[in-house]
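Student: Here is the input, now give the coordinates:
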Amino acid sequence: MDSKIEKIIDFTYDVLIKVGFNPTFASYISAFGNLIVLMIIAYLIFKICLYWFHRLLNILAEKTHTNFDDLLITNKTAKYISHLIPLLLIYKAVPIILQKFTYWEGFFAKIVDMYIVILVLLIIRTVFNALRDHLKTMPRYSDKPIDSYIQVIMIVLWGFGVTAIILMLFNLKPQTLITTFGAISAIVLLIFRDTILGFIASIQVSVNDMVRIGDWITMDKFGADGDVIEINLATVKVRNFDNTTSTIPTYSLISDSFKNWRGMFNSDGRRIKRHVLIKSSSIRFLPEEELAELKKIQLIADYIDERQTDIVNFNRSRSIDKSLLMNGRNLTNFGLFRKYINEYLHNYPGLNKNMLMMCRQLQSNEFGIPLEIYAFSEDKTWENYEFIMADIFDHLIASVVYFDLEIYELPTSKSLVQFAKESNKLT
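Tutor: Model (predicted):
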């Protein structure tokens, strides 16, 4: 039993010696105490550096006209830079404190080296973030996918950083690591597939100017209908008009179809294209007495006089028998209504008179004859656009009765009840 205990003690002793443990209790306590003192001193230096770096950046921010230095403060650049001086102190002091503990000296040195790499990357990231926020305040770059470019740069830098950490941690040569990465390149491509596709898509979107921040886009596949608020390496965020947010993979912008409304906003007008259905049974020729009544409508009074003179001369020159109204040339209530709508549109103040404007008859169907308004409003703001369109169609629908036309609509329960009552009276 005693021999087994002695073997365990000898084994433990050998392990401690191999990892650099000095069996001298005083030296162990001394090294441990020195490390604590070093950490306290490093923390105090960090606080002092943080205070002065903040003070320096605030002075620069007050004396410069650019907001870039303000953004450096916001993105905590001074906080990460303040770690450098105490970290340098630790890097120089640890080998001295742990000179009797060879294993732990190398272990702490690797930790410090890895932390330096990570700290440098964090400092670069905060500077890039400040640069991104600064460029977004400039009109020239406000609609560019700056986030995508910065993310690509940071992915490359983090790749180098991780490579450096692996080399430090395992004492590898760069050639060995490159060979290993080559062997697992297929796995790497699979893992970063979306990132690679997003990077390619971001370049194509930017070069071809397909989407900008602030554009109104519609993409039914992803339920997106609103303004682009962010373009990243992997995703595009859209704030929908119902205040929800849709996330679209960046690659989908070049692989799928979507609608960008920027061209409409850059044009001189926003299109109005809507129709009402006129009952075909309400369309008829107009006799002389009804034309006299319709001449009271000022917008078409001159037109009726002109057309009536031409029609009368035409019919007389050919000895047309007008005892039957359909013989020869005639005016119809539907034709006059279309002419009235055209004149109304040309006199409406909210429409762009330099763009296409017309009232046209479409192919008839089982519901009637569509009468379509095709015009462009000068005001492209959604709310004002809807008001203009509604105002035009309010007038159109209310005017139908003056031309003895009817608009088609499915019968309601009230109309069916009224029809049944009238049918009972007849029987």
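
Student: drop to CA atoms for contacts and neighbour counts, all remaining ones
Tutor: OK.

Student: mind checking how far Val312 is from Ser319?
Tutor: 10 Å (CA to CA, to the nearest Å).

Student: Ok, Lys79 next?
Tutor: For Lys79, the distance to Ser319 - CA to CA - is 100 Å.

Student: more neighbours, these two?
Tutor: Neighbours were counted for Lys79 and for Ser319 using other CA atoms under 10 Å; Lys79 has more, 18 against 10.

Student: Which residues are in contact with the more buried one?
Tutor: Neighbouring residues of Lys79 by CA atoms under 8 Å, 6 or more residues apart in numbering: Leu50.

Student: now it: how far from Phe68?
Tutor: In terms of CA to CA, Lys79 sits 16 Å off from Phe68.

Student: Please apply the same query to Ala78.
Tutor: 13 Å.

Student: In terms of neighbours, single out the busier of the two.
Tutor: Taking other CA under 10 Å, Ala78 and Phe68 do not tie; Ala78 has more neighbours (22 against 18).

Student: thought the more buried one was touching Trp52?
Tutor: No: checked against CA atoms under 8 Å, the pair Ala78 and Trp52 is beyond contact range at 9.1 Å.

Student: which neighbours do these two share?
Tutor: With the criterion set as CA under 8 Å, 6+ apart, the contacts of Ala78 and Trp52 do not overlap.

Student: neighbouring contacts of stretch 45-64?
Tutor: Asn67, Asp69, Asp70, Ile73, Ala78, Lys79, Ile81, Ser82, His83, Ile85, Pro86.

Student: In three-state terms, label the second one for me.
Tutor: The assignment at Asp69 comes out as helix when based on DSSP: H, G, I helix; E, B strand; the rest coil.

Student: same for the helix or strand encompassing Leu16, what does it pack against?
Tutor: Using DSSP states H and E, Leu16 sits within helix 2-18. Judged by 3 or more CA pairs under 8 Å, 6 or more residues apart in numbering; DSSP states H and E, helix 2-18 is in contact with no other helix or strand.

Student: Show me what counts as buried in the helix or strand following it.
Tutor: Downstream of helix 2-18, the first helix or strand assigned by DSSP H and E is helix 25-63. When neighbours are counted by 16 or more other CA atoms under 10 Å, the buried residues of helix 25-63 are found to be 28, 31, 34-35, 38-39, 42, 45-46, 49-50, 53-54, 57, 61.

Student: which among those gets closest to Met264?
Tutor: Set against Met264, the nearest of the buried residues of helix 25-63 by CA to CA is Ala61 (41.0 Å).

Student: gap between the closest one and Ile165?
Tutor: Ala61 is 36 Å from Ile165, by CA to CA.

Student: Pro249 too?
Tutor: 32 Å.

Student: Show me the contact partners of stretch 259-278.
Tutor: 211, 215-219, 351-352, 355, 367-380, 385, 389, 405-408.

Student: Out of the residues you listed, list just those in helices.
Tutor: Tyr385, Met389 (DSSP state H).

Student: to compare against the first, here's another:
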Amino acid sequence: MHQFIQQWVTKIPGTAGYESLLTSSITMVVIAVLAVISFYLVKYILLRLITKLITKTKSNLDDILIKHQVFSRVAYLVPAFLVYKLTPVALSAYPALSQMIVTLAAIYMVWMVVMIVDALINSLLDIYYAVDISRQLPIQSFAQVAKLVTYLFAIIVVAALVIGESPLKLFAGLGAMTAVLMLVFKDPILGFVAGLQLSSNRMVGIGDWVDIPQHQASGDILEIGLTTVKVKNFDNTITTVPTQSLINDSFKNWRGMQESGGRRIKRSIFIDVNSIRFCDEEALNRYRKINYITEYIDKKLAEVQAYNEKSNITLDSSANGRRLTNIGTFRAYVLAYLKNHPDINQDLTVMARQLAPTEAGIPIEIYAFSSDKNWVNYEAIQADIFDHLLAVVGEFDLRVFQTPSGVDLRRLVSPSS
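Tutor: Next comes the predicted model:
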């Protein structure tokens, strides 16, 4: 093509002495036109045809490649390749200008290759996150490292093109810059190592509910990156936590609860010590009418009576022998109530226990697991249980401890009020 244009230019009258300039200029215009035509051919004909074929396939993998514009970016690579290959021939008479254009075309191609690799990595991430295992083994940090290495490699290649040296020489010189690079990329390196530990030990995953008190974060993990972890708090704010802090500091992951058979209920009712007493016959007759503990009372009374008779204990004093107490009977009722509750998982621990006395009274602690782990439903189940127990505690002649309020103090001063 260059020779044909040169022969044609020499036949034009008045071009003597300018043949080389005109030939080079016309050739470059032709190359530019060919580059534009190739761009439109690839982008608007070839890529559209490929897109139509891809949309007809059942797999969504190729659709993800289209979404991230992997194919469309190839269209920007083709014209640059034509300029890179044809310019040395067109500007053979002007080597300095030819070298500059070729270098610019090469830099542009390197940049476009980086963009294609970046889009491929994003596509692979989308494909991976469509798999269930991605929740337990996030690879966002690995993808970011791959991008970082790609961009670093591209910068070295571009620098080599600008100074006209082999990229291998620049790579060899990186050894002397290791200390500087480690200082510059300290956070990404620490984040990458932390990401490896988080992923290999499956400490956290996308969607896990975590509590990180040091950073006032409590919510679901949105993203595990190279240097940061994004947590969406329950007030819909986003907390960004350094990745390495999940290794260096402690945090709570609620995944175990979510994967288990229930969510724990662990709360106490504080009983006023002054309301605790032994059960008399009248109280026991009332308690027998409560369905959940009728059998318990009869069984316990028979056990107590047999023990007292065997030990020849006289019951003249309430301190002698064994007797039923209202707090013990209430504790038995609480346990029976939990055992019969439809929303309590009976395959896990169900317990009503008495804890050590405190200045606020004697705690009767409920320890059980709700079958429904949804936060809203769990709170409703827990509230219903304690609503019932707080309302029924008076049936056992017990009082719930409560710190005196202003109303209570006024009643002490003015009993009539």
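
Student: Let me see the TM-score of these two.
Tutor: Once the chains are laid over each other, their TM-score by TM-score structural alignment, normalised by the length of structure 2 reads 0.89; 401 aligned residues with a CA RMSD of 2.3 Å.

Student: Give the aligned equivalent of Gly207 of structure 2 in structure 1.
Tutor: Under the alignment by TM-score structural alignment, Gly207 of structure 2 pairs with Gly214 in structure 1.

Student: hang on, Gln363 of structure 1 packs against Ser280?
Tutor: No: contact criterion CA under 8 Å: Gln363 of structure 1 and Ser280 do not qualify, at 11.7 Å.

Student: hey, what's in contact with both of these two?
Tutor: With CA under 8 Å, 6+ apart, Gln363 of structure 1 and Ser280 have common neighbours Ile369.

Student: neighbour count winner among these two?
Tutor: Taking neighbours as other CA under 10 Å, Gln363 of structure 1 and Ser280 compare with Ser280 leading, 19 against 8.

Student: how close does the more buried one sit to Ser364 of structure 1?
Tutor: 8 Å.

Student: show me the contacts for Ala224 of structure 1.
Tutor: Ala224 of structure 1 touches Ile217, Thr218, Val238, Arg239, Asn240, Thr245, Ser246, Thr247, counting by CA under 8 Å, 6+ apart.

Student: Between the residues you listed, identify the one with the most neighbours.
Tutor: Val238 (28 neighbours).

Student: and the aligned residue in structure 2 for that residue, helix, strand or coil?
Tutor: Per TM-score structural alignment, the equivalent position to Val238 of structure 1 in structure 2 is Val231. Using three-state DSSP, the structure places Val231 of structure 2 in strand.

Student: Spatially nearest residue to Val231 of structure 2 (excluding sequence neighbours)?
Tutor: Ile221 (4.4 Å; CA to CA, 6 or more residues apart in numbering).

Student: Test my guess that that neighbour contacts Asp211.
Tutor: No: look at Ile221 of structure 2 against Asp211 with CA under 8 Å: they stay out of range, at 10.2 Å.

Student: can you tell me which residues contact the counterpart of Leu286 of structure 1 in structure 2?
Tutor: Correspondence of Leu286 of structure 1 to structure 2, assessed by TM-score structural alignment: Cys279. For Cys279 of structure 2, the contact set (CA under 8 Å, 6+ apart) comprises Arg323, Leu324, Thr325, Asn326.

Student: so the third one sits right up against Ala283, yeah?
Tutor: It stands for Thr325 of structure 2. No: taking contacts as CA under 8 Å, Thr325 of structure 2 lies outside contact range of Ala283: 9.9 Å.

Student: would you say Asp394 of structure 1 is within a strand?
Tutor: No: counting by three-state DSSP, one finds Asp394 of structure 1 to be helix, located in no strand.

Student: how much space between it and Ile320 of structure 1?
Tutor: 40 Å.

Student: can you check His346 of structure 1 too?
Tutor: 35 Å.

Student: again with Ile203 of structure 1
Tutor: In terms of CA to CA, Ile203 of structure 1 sits 72 Å off from Ile320 of structure 1.

Student: swap in Met154 of structure 1?
Tutor: For Met154 of structure 1, the distance to Ile320 of structure 1 (CA to CA) stands at 86 Å.

Student: And Asp394 and Ile320 of structure 1? Which one has more around it.
Tutor: Applying other CA under 10 Å to Asp394 of structure 1 and Ile320 shows that Ile320 carries more neighbours, namely 14 against 11.

Student: can you count the residues close to the closest residue to the more buried one other than its chain neighbours?
Tutor: Spatial nearest neighbour of Ile320 of structure 1, excluding adjacent residues (CA to CA, 6+ apart): Gly328 at 5.9 Å. Using other CA under 10 Å, Gly328 of structure 1 has 16 other residues around it.

Student: Name the SS class of Gly328 of structure 1, please.
Tutor: Gly328 of structure 1 ends up coil, using three-state DSSP.

Student: Contact partners for the residue mapped onto it from structure 2?
Tutor: With the correspondence set by TM-score structural alignment, Gly328 of structure 1 lines up against Gly321 in structure 2. Residues counted as contacts of Gly321 of structure 2 (CA under 8 Å, 6+ apart) are Asn308, Ile313, Thr314, Leu315.

Student: gap between the residue nearest to Val231 of structure 2 and Ile206 of structure 2?
Tutor: Taking CA to CA, one finds Ile221 of structure 2 at 5 Å from Ile206 of structure 2.

Student: go on, Phe278 of structure 2?
Tutor: Phe278 of structure 2 is 55 Å from Ile206 of structure 2, by CA to CA.

Student: center of structure 2, which residue is that?
Tutor: Ile221 (2.3 Å; CA atoms, centre = their mean).

Student: how about that one, what's its partner in structure 1?
Tutor: Match for Ile221 of structure 2 (TM-score structural alignment): Val228.

Student: Now its match: which helix or strand?
Tutor: Here Val228 of structure 1 is assigned to strand 224-231, by DSSP H and E.

Student: Leaving out chain neighbours, which residue sits closest to the aligned residue in structure 2 for Phe314 of structure 1?
Tutor: Residue pairing (TM-score structural alignment): Phe314 of structure 1 is matched to Tyr307 of structure 2. Nearest non-adjacent residue to Tyr307 of structure 2, counting by CA to CA, 6+ apart: Arg322, 7.7 Å away.
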